[in-house]
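Chemist: can't give you the sequence, but here's the structure:
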């Protein structure tokens, strides 16, 4: 489920929601909505976000 994946990936990358906002330029409210399960982005956005978080984790 997207909300669980994005939250786990963000935490694995060592980011707070605020830091993810700063680095990825995703609005805070959007990140909060994703993690609450209120909004689900298109699949291509999900892939790009998870790839970027994985890249940050591995840096």
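Modeler: Yes, it's here. These numbers come from a predicted model, not from an experiment.
Chemist: Only C-alpha atoms from now on, for both contacts and neighbour counts.
Modeler: OK.
Chemist: where does residue 38 land in three-state SS?
Modeler: coil (DSSP: H, G, I helix; E, B strand; the rest coil).
Chemist: wait, residue 48
Modeler: Residue 48 is classified as helix under three-state DSSP.
Chemist: For the protein, which segments are assigned as helices?
Modeler: Assigned by DSSP state H, the helices in the chain fall at 2-12, 17-24, 28-36, 43-58.
Chemist: And here is the other one:
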């Protein structure tokens, strides 16, 4: 499982809910969570996403 998917699951929110909260298209979020995705965010963007997800969880 990738880091973005793990962090989203830790929030307890669905893909649709988190996509709406973060104002990211659902399909984009779905792609980020899929295995072997060539469009996975670059490391600096992944860190920003994970930081935002951590704040949502609190």
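Modeler: Everything's here; your move. Worth saying up front: this structure is predicted, and the values here are computed from it rather than measured.
Chemist: Take the helices of structure 1 and write them to CSV, including mean neighbour count.
Modeler: Shown next, in CSV, are the helices of structure 1 (neighbours: other CA atoms under 10 Å):
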stretch, mean neighbour count
helix 2-12, 17
helix 17-24, 14
helix 28-36, 16
helix 43-58, 14
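Chemist: Tell me the spacing between the counterpart of residue 43 of structure 2 in structure 1 and residue 2 of structure 1.
Modeler: Aligned counterpart of residue 43 of structure 2 in structure 1: residue 43 (TM-score structural alignment). Distance of residue 43 of structure 1 to residue 2 of structure 1, given as CA to CA, to the nearest Å: 10 Å.
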